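Q: next input, structure requested:
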Amino acid sequence: MKTGVIILAAGSSSRLGRPKQLIEFQGKNFIQKAIKEAKKSKADSFVVVLGWNPDLIKTGFDSDKIPYVINENWEEGMASSMQAGLRFLIEKEHPDQVILMLVDQPFVDSKLLDRLILEKENSGKGIVACSYLKTLGVPAIFDQSYFEEMLKLKGSEGAKKVIMKNSADVYAIDFPLGAVDLDTEGDLERLKNWEI
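A: As a prediction, this is how the structure comes out:
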């Protein structure tokens, strides 16, 4: 099974007031860290989805060597960014399954991405999602059979809608650190005190 990873990094971080993508954490900025973990994982390919101020965000990683796509419609919401990444991978890499990950989930690492791939194979389910705060969300892996449904999402609809609608075909793995939210300077201060 060929696995592609979509790293969503298109947002404007409006609540924080500065781009999350470029915030330093554990010696790397968030976008570099997400790329590093995707590369280290057993996935076959990945793409970074940019949106807000792509020229600025591209200063945070080696955009000559790293595949990326710019979503001109990023302001429409999560759906269009996810779809931009998915279309890119379908066209260039022909994956059998894709993992969706967010640039601002600092505790997502290659081990977690590999676990998604492994549990999907072992469980026989079409979707494996992470469980935190009594809900299911990303990172999550989706079988090719869900690509069409993902391409039909609109506006702020994201992966969660597909996960919840197809709950009988979902396997959940615990990832409490998925709940770490980084929307304010206070959130970032607390992050500095986290020990993995």
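
Q: every contact and neighbour count from this point should use C-alpha atoms.
A: Noted.

Q: quick one: Leu100 from Gln26, how far?
A: Look at Leu100 and Gln26: by Cα to Cα, to the nearest Å, they are 22 Å apart.

Q: what is the burial count for Lys152?
A: Neighbourhood size, Lys152 [other Cα atoms under 10 Å]: 11.

Q: here is a second sequence; please produce its structure as well for comparison:
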Amino acid sequence: MAADAGARGEELNEGRRHLGALILAAGASTRLGQPKQMVRWNGETLVERAVRIAREAGAETVLVVLGAHHEQIFPILQPYQPELRILLNQRWAEGMGTSIALGAAVAERHSVDDLLVLTCDQVAVTAQHLRDLVAASHREHVVASTYAGRRGVPALFPEFSFHALQRLSGDRGARDLLQHEDVVHLPLPGGELDIDTPEDLEQLTAPGVSEPDTRAILGP
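A: Predicted coordinates for the structure are as follows:
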């Protein structure tokens, strides 16, 4: 009976695991010539899409880090508050690492146990892929996505890695942390495509391209 009670207690604790998501949306989109966060695709902006798939993946706390163009992007996200927390990174120009450090600190203060880190412009990312990252972690491992021969975000970071995230700076983001031999990695076909240039945007918004057809423009 005692063993059964212990098992039930573990199940209850497992149900209380607090999943958060950190959406990186602070960049200036200089090569694109317009804020990529506000690009509309299939009836929603890319930043709204990132919020949606994070929620569909089970994130209870969703943090969005803004920086450049925050005055334009904030009104898009305002209707999603208070469930959504919008963070302003005053140091966004120093690189993605500062946004991750800020988000990890806020996630820790909100008692997040596992943190999904993703950008808003990787259109190959789905809620199912985010759920797969969480499932592969077993609460013991950082889990990275792999594409184009490298590891990157989206990635799942358990709470033991939050302090390392808070020490990040510069434009490499969490790339170095994801190279550790203990990091589990899952393939993300097409993960290398993000919306950085007008050519990328032209591919994405070509007539007849919808979200289920993304693989067709990303390649095999």
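
Q: quick one: TM-score?
A: Scored against TM-score structural alignment, normalised by the length of structure 1, the superposed chains reach a TM-score of 0.91; 191 aligned residues with a Cα RMSD of 1.5 Å.

Q: compare Leu100 and Gln26 of structure 1 and say which is more crowded by neighbours.
A: Applying other Cα under 10 Å to Leu100 of structure 1 and Gln26 shows that Leu100 carries more neighbours, namely 22 against 9.

Q: my read: that one touches Gly137, true?
A: No. At 9.6 Å, Leu100 of structure 1 does not count as touching Gly137 under the criterion of Cα atoms under 8 Å.

Q: now do the shared contacts for those two.
A: By Cα atoms under 8 Å, 6 or more residues apart in numbering, Leu100 of structure 1 and Gly137 have these common neighbours: Ala159.

Q: for structure 2, what's the longest strand?
A: Counting residues, the longest strand found in structure 2 (DSSP state E) is strand 150-158.

Q: mean shift between that strand and structure 1?
A: Per the superposition on structure 1, strand 150-158 of structure 2 and its aligned residues are separated by 0.6 Å on average (mean Cα distance after the TM-score superposition for structure 1).

Q: equivalent analysis for stretch 46-54 of structure 2, please.
A: Averaged out, stretch 46-54 of structure 2 is 0.7 Å away (mean Cα distance after the TM-score superposition for structure 1).

Q: check the secondary structure at the most centrally placed residue in structure 1 for me.
A: The C-alpha lying nearest the average C-alpha coordinate of structure 1 belongs to Met101 (Cα atoms, centre = their mean; 1.4 Å). Under DSSP: H, G, I helix; E, B strand; the rest coil, Met101 of structure 1 falls in the strand class.

Q: again with Leu153 of structure 1
A: Relying on three-state DSSP, one would call Leu153 of structure 1 coil.

Q: what's the match for the residue nearest to the centre of structure 1 in structure 2?
A: Matched by TM-score structural alignment, Met101 of structure 1 corresponds to Leu118 in structure 2.

Q: what of Thr135 of structure 1?
A: Using TM-score structural alignment, Thr135 of structure 1 pairs with Arg150 in structure 2.

Q: please consider this matter closed, and thank you.
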